[in-house]
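Predicted model, plus sequence, below.
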Amino acid sequence: MPGPRDQVDQGVQEKPLRLATLPRRRLLALGGAAVATALAPVAAAAPVSAAPPRTDPFTLGVASGDPLPGGVVLWTRLAPEPFAPTGGLGFVSRPVRWQVAEDAGFTRVVRSGTATARAEYGHSVHVDVRGLRPGRVYWYRFRCGGHLSPVGRTRTAPAADATVRSLRFAVTSCQSYTDGFFTAWRHLAAEDLDLVFFLGDYMYEGAVNSTGGDRADTGLRLPEIFQLATDTLDLYRLRYALYRTDPDLRAAHAAFPWVPTWDDHEVQDNYAAGVPRFDISAEDFLVQRANAYRAYWENQPLRRPRQPAGAGMPLYRRLRFGDLATAHVLDTRQYRSDQACGDGVKPDCPDRHDPARSLLGADQRGWLLDGMGRSGTRWNILAQQIIMTELLYSGRFDMDKWDGYPVDRQAVLDTAARVPGTVVLTGDIHFNYAADLRADFRQPGTPAVGVELIGTSISSAGDGSDTTPALDRQRKDNPHVLFANAQRGYVRCELTPDALRADYRVVPYVTRRGAPITTRASFTSDRDRPGLAPA
């Protein structure tokens, strides 16, 4: 059992998957060879070869993530030929040396070892380094044969009982490779940050037939993943390989530790637990989801306890940063009830208010509410996927967002009203919003109980614009929304014991290279009197 100093990175490793079986989408009874395939253990381990790859195997870069006071996860994936089957390495595992140093020149190496890039896991490497000093910057690298990886920079979390004066982080999400360049990542890599929260839609399951803009054509052509019960693992792996070949994304991964979570496109747009968007059988969808979850874990800096088991993957978890902040990283896809009222943007209906429906699932909801109340830190950060604030669309609600699950939302907001310092970080929607969270959104004069920072996409939906008529209408219909913007970029944040500052960093275009970065708007909020104000 974890001790008092290990109250971080705790999720639901032992909890089974619970499938939603609501009538909107046709579901068949579970059973048959497809589900057996989805839930079967992986194939026998591949043999390990010490023969070095003939060309550079580190084409997909390096990454680190989920920092603890004494450790961090290091990641790489060997792929000398990223778009070839098995990355050009065959079904043979490879030994990989790793080093962690106190300096970029590696004259003071403090930890080192050998890991195995297992073929059955896409030749990915996850090293859970422990025994490091809290709150320190480190550099790391890998070696395979005569090939040396790029150098990554990471940082451990402060000690759980440390007095922390500042935490700097970015809010990021949604990077469609075919919609434009990842220029925002290049600018983000030059920021002064402690970590990056990535809040979903790391890649997209749609067809890849062209690269978009003036990107160099890779020659990769991939079908949309939505009705395939076999071979989906390779299709997901190829998408991650495509994204990881982007130099700006690799630079951002190498610059800071990341705390990632998924949304829907890592599997299938708008899915809900075991309910697919498309009219396919539950058996086939669980195969697809199992492969998607496995490819996700292979390509993210996550610890081995997060590794998927069959069709489920225990992703929600908690990280602590001294006495300043606790980050509760949520999963709003795997356990949700099916969307209410027929899904989409719809008028209100009784199903939306059914207390039996849940966005988080009973276990995760209890874990979150208890964790918020017991965190013992100045701030509670909810790092999650979909917009929590009420956002009316001419009197209608988007049933895929928290608006479609008001019972769960009310439980979170009621807890925030009792526990000062709630900051919700959100992705998904491809717009920038800044909003005050209220226990009752129909009472605009009541005090805010927390704030929500909704970040735009890195590239998804193309260039965007500063504003649109729809955003102007939303501002009028939703007085708790203080800012709305439709450009691309990220949100740069700083927490101190008493205040939050958020800078909305945007680029004017993504469909061609070289976009500059500017700060479109800035807001502050006091911990004890929450509510966003222009900075």
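In hand now; what should we look at?

For the rest of this, base every contact and every neighbour count on C-alpha atoms.
Noted.

Helices of this protein, residue ranges please.
33-39, 183-189, 232-244, 247-255, 282-298, 362-374, 406-418, 469-477 (DSSP state H).

Could I get these in CSV, plus columns for mean neighbour count and distance to A435?
Output for the helices of the chain, formatted as CSV (neighbours: other C-alpha atoms under 10 Å; distance: least, C-alpha to C-alpha, whole Å):
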stretch, mean neighbour count, distance to A435
helix 33-39, 18, 41
helix 183-189, 22, 23
helix 232-244, 21, 31
helix 247-255, 22, 27
helix 282-298, 25, 31
helix 362-374, 16, 20
helix 406-418, 18, 14
helix 469-477, 14, 10
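
want to throw these into TSV with distance to G342?
Formatted as TSV, the helices of the chain follow (distance: least, C-alpha to C-alpha, whole Å):
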stretch	distance to G342
helix 33-39	27
helix 183-189	36
helix 232-244	28
helix 247-255	37
helix 282-298	19
helix 362-374	23
helix 406-418	16
helix 469-477	22
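
Any idea which of the ones you listed gets closest to V100?
helix 247-255 (13.4 Å; C-alpha to C-alpha).

Distance from the chain centre to the closest one, please.
16 Å (C-alpha atoms, centre = their mean, to the nearest Å).

which strands and helices sit next to it?
strand 62-68, strand 152-155, helix 183-189 (3 or more C-alpha pairs under 8 Å, 6 or more residues apart in numbering; DSSP states H and E).

so which of those gets nearest Q410?
Taking the helices and strands packed on helix 247-255 one by one with C-alpha to C-alpha, strand 62-68 is closest: 28.6 Å.

Please name the residues that touch the one residue sitting closest to the centre of the chain.
Note on the chain: the residue nearest the mean C-alpha position is T261, at 2.7 Å, using C-alpha atoms, centre = their mean. T261 makes contact with F198, L199, G200, L315, Y316, V329, L330, D331, Q384, Q385 under the criterion C-alpha atoms under 8 Å, 6 or more residues apart in numbering.

at 10 Å instead, please
Contacts of T261 were listed using C-alpha atoms under 10 Å, 6 or more residues apart in numbering, and they are 173, 197-202, 296, 300, 302, 315-317, 329-332, 383-385.

Same question for F169.
191-197, 256-258, 491-495, 502 are the contacts of F169 under C-alpha under 10 Å, 6+ apart.

change it to 7 Å
L193, D194, L195, V196, R492, C493, E494 (C-alpha atoms under 7 Å, 6 or more residues apart in numbering).

hold the first one in mind and look at this next one:
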Amino acid sequence: MFPPRNRRNGNPDNNPSAAGPVSRRGFLGGMAGVGAGAVLLGAGTAAGPAVAAPSRRVTDPFQLGLASGDPLPDGVVLWTRLAPKPLDFDGGMPGRIVPVQWEIALDEKFGKVVKSGTERALPEEAHTVHADVRGLEPHREYFYRFRVGGEISEAGRTRTAPAPGTAPELHFAFASCSNWEQGYFTAYRHMAAERPDMVFHLGDYLYEYAAGENGDVRTHAGDEMNELGEYRQRHAQYKTDGDLQLAHAISPFIVTWDDHETDNNYADLVPENDDPDQGNGSREEFAKRRAAAYQAYWEHMPLRRFRKPVDTNLPLYRRFRYGDTATFSVLDSRQYRDDQPYNDKSQVSGPDQWKTDMLGDEQHSWLEKGFDESKSTWNVVPQQIYFASMDEVEGEDPGGYNDGWDGYRASRDRILGYVEEKGIDNVVVLTGDVHKHWVNDLRRDFENPETPIVASEFVTTSITSNGDGTGTNDPGAVITAENPHTKYHCDRRGYVSCHVSKDRYVADYQVVDYVSRKDAPLRTDASFEIEAGTPGVRKR
């Protein structure tokens, strides 16, 4: 057990607003912040190579908070990054190994510590920590914290997954698209107030654009990211946000990426453009840019060490079984896809939409195997991009959103065809990307509303991207007429909160009416449910 510590006075610009409904200390009231005194980084011991003596003193190395992620029935990943100067490319850290202690307890006062250990924070990994804790009990709440020298982090809460053979009700949230320049991350604070079992982040966790290029509520640090130091700086800037820190501190995150963590609308090793100033001048240059983006992403997310990138690749698709209630197959729809058809122009349709592959054969086969082996009631597919047809063209032309699954119709049909032909029940797709709330029933033939419903899709709006939004629930006459599978639309910011049991899946569409100012209240705009064994979504 770590020794007692003094309460730290945090930077008010990096903490949740006092006017808001929740703060981290409100949740974890028994746990003080880190000590106010300076810490000698590098103190202590660690297994493996000798740790070099430090050359300087720094204070508050935990300015980026902490996180947990990828929960299993017996374990979870604990994450932090040492960064006393968050916006420096090196975080203000010395170029040497620093030992970081961690402990995990049954109580928020850490009177019942059940596991502890020491990780080596390496300079070549931005002094991040990815402690893979095992030997925990299933479906149990735990509290964790870190120590380096005399400094102790604030504490976080996490929860393991339920064991096979059990079927508890699950409560989780999913979110996407948080743009620093376009608003305040108030929705994350409201999400934390729900204390979900876990949070799925479905991509666009951050945006790559240069300072001032993509909004005027707040300002990015630096130019458009294309080198490792720049990606590290941008990840660090986002993680100084107090509302995001709070969400990470309250619940484990299961993350996947979309495009903006690397480059807008990239596809495998094909960048958005051929601008050499953005690192896109050639396939070889973009491969270096992607490798830097993937390295920084792994460093700053609560992912296991074996997922660290190799060359330009990061193995991100993975599966989580939450007892017999739900199995979650998390997809990666960026790393393996073919280039978008028709030069990525939206609402242009044709045969090329059937010649492209979204996932690659290996990931497709992995998903099918997961469906076959699932013993859970619900087969949930968290992924990045709009899965249903989005037809914005009047008449027989099916149109299509070509960066989404409309541009990869053969891949979508392979999934829905497998679900239909194999009789896979209760398939639910979770989606981000499009900055609006949507609900869709999924058919193999979206042009024929008489064909069977084989799955459903819940789409979350953004945390801030596209600003406040219009507030309308009307997507327009053409979309309404051409997309009878679409059941709901809302142009506000927020997230989706889900309660899932063996009998039903309930999705509450949470919204904040503005992000251009702080402290927007939360409201539920609509709720939908699916009954187990009965395809199709209905409004509650």
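Arrived safely, thanks for sending. None of the values given here were measured: they were computed from a predicted structure.

And the TM-score between them?
Once superposed, chain against chain, the TM-score is 0.87 (TM-score structural alignment, normalised by the length of structure 1); 480 aligned residues with a C-alpha RMSD of 1.7 Å.

ok, back up a step: save the helices and strands packed on helix 247-255 of structure 1 as CSV, and put in distance to R513 of structure 1 too.
Output for those, formatted as CSV (distance: least, C-alpha to C-alpha, whole Å):
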stretch, distance to R513 of structure 1
strand 62-68, 23
strand 152-155, 24
helix 183-189, 7
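
which stretch among the ones you listed comes nearest R438 of structure 1?
So among these, strand 62-68 is nearest, using C-alpha to C-alpha, at 30.2 Å.

what's the closest one aligned against in structure 2?
Alignment note (TM-score structural alignment): strand 62-68 of structure 1 is matched to residues 66-72 of structure 2.

Mean deviation, the matching stretch versus structure 1?
Following superposition, stretch 66-72 of structure 2 is found to deviate from structure 1 by 0.4 Å on average (mean C-alpha distance after the TM-score superposition for structure 1).

ok, and what's touching that stretch?
In contact with stretch 66-72 of structure 2 (C-alpha under 7 Å, 6+ apart) are residues 76-80, 156, 158, 160-161, 248-249, 252-254, 302-303.

Pull the most distant pair out of those.
T80 and A161 (21.1 Å).

Tell me which of these two has more neighbours.
Taking neighbours as other C-alpha atoms under 10 Å, T80 of structure 2 and A161 compare with T80 leading, 27 against 24.

do you know how far D60 of structure 2 is from D223 of structure 2?
27 Å (C-alpha to C-alpha, to the nearest Å).

Of these two, which one has the most company?
More crowded of D60 of structure 2 and D223, by other C-alpha under 10 Å: D60, with 23 against 15.

and the more buried one, what does it touch?
D60 of structure 2 touches P84, counting by C-alpha under 7 Å, 6+ apart.

any idea how far it is from I453 of structure 2?
D60 of structure 2 is 54 Å from I453 of structure 2, by C-alpha to C-alpha.

still on that earlier bit, okay, and which of the contacts of T261 of structure 1 map to strands?
F197, F198, L199, R317, V329, A383 (DSSP state E).

Please work out how many residues are found near the last one.
Counted with other C-alpha under 10 Å, the burial measure for A383 of structure 1 works out to 25 neighbours.

right, and it touches L330 too?
Yes - using C-alpha atoms under 7 Å, A383 of structure 1 is in contact with L330, at 6.2 Å.

Quick check: the spatially most distant residue from the centre of structure 1 vs V96 of structure 1, distance?
In terms of distance from the mean C-alpha position of structure 1, A51 ranks first, at 35.2 Å (C-alpha atoms, centre = their mean). Distance of A51 of structure 1 to V96 of structure 1, computed by C-alpha to C-alpha: 11 Å.

With G131 of structure 1 instead?
Applying C-alpha to C-alpha to G131 of structure 1 and V96 of structure 1 gives a distance of 20 Å.

Tell me which of those two has more neighbours.
Between G131 of structure 1 and V96, counting by other C-alpha under 10 Å, V96 is the more crowded of the two (21 against 11).

need the strands for the stretch 1-150 of structure 1, in chain order.
Secondary structure of the stretch 1-150 of structure 1, counting by DSSP state E, counting those that start in this stretch: strands at 62-68, 71-77, 94-101, 109-117, 124-129, 137-144, 147-148.

Can you tell me which of those is most buried?
strand 62-68 (a mean of 28; mean count of other C-alpha atoms under 10 Å).

I'd like the distance between the corresponding residue of structure 1 for I453 of structure 2 and Q410 of structure 1.
Correspondence of I453 of structure 2 to structure 1, assessed by TM-score structural alignment: A448. Taking C-alpha to C-alpha as the measure, A448 of structure 1 falls 13 Å from Q410 of structure 1.

go on, A439 of structure 1?
From A439 of structure 1 to Q410 of structure 1 the distance is 7 Å (C-alpha to C-alpha).

just G312 of structure 1 next, same as before
27 Å.

Same question for T55 of structure 1.
With C-alpha to C-alpha as the criterion, T55 of structure 1 and Q410 of structure 1 are 55 Å apart.

Likewise for L437 of structure 1?
11 Å.

ditto for T519 of structure 1
T519 of structure 1 is 33 Å from Q410 of structure 1, by C-alpha to C-alpha.

One more: T163 of structure 1?
With C-alpha to C-alpha as the criterion, T163 of structure 1 and Q410 of structure 1 are 32 Å apart.

ditto for L74 of structure 1
For L74 of structure 1, the distance to Q410 of structure 1 equals 37 Å [C-alpha to C-alpha].

go on, G366 of structure 1?
13 Å.

One more: K401 of structure 1?
The value you get for K401 of structure 1 to Q410 of structure 1, if C-alpha to C-alpha is used, is 14 Å.

what's the answer for V73 of structure 1, then?
Plainly put, V73 of structure 1 is 35 Å away from Q410 of structure 1 if you go by C-alpha to C-alpha.

No further queries at this time; thank you.
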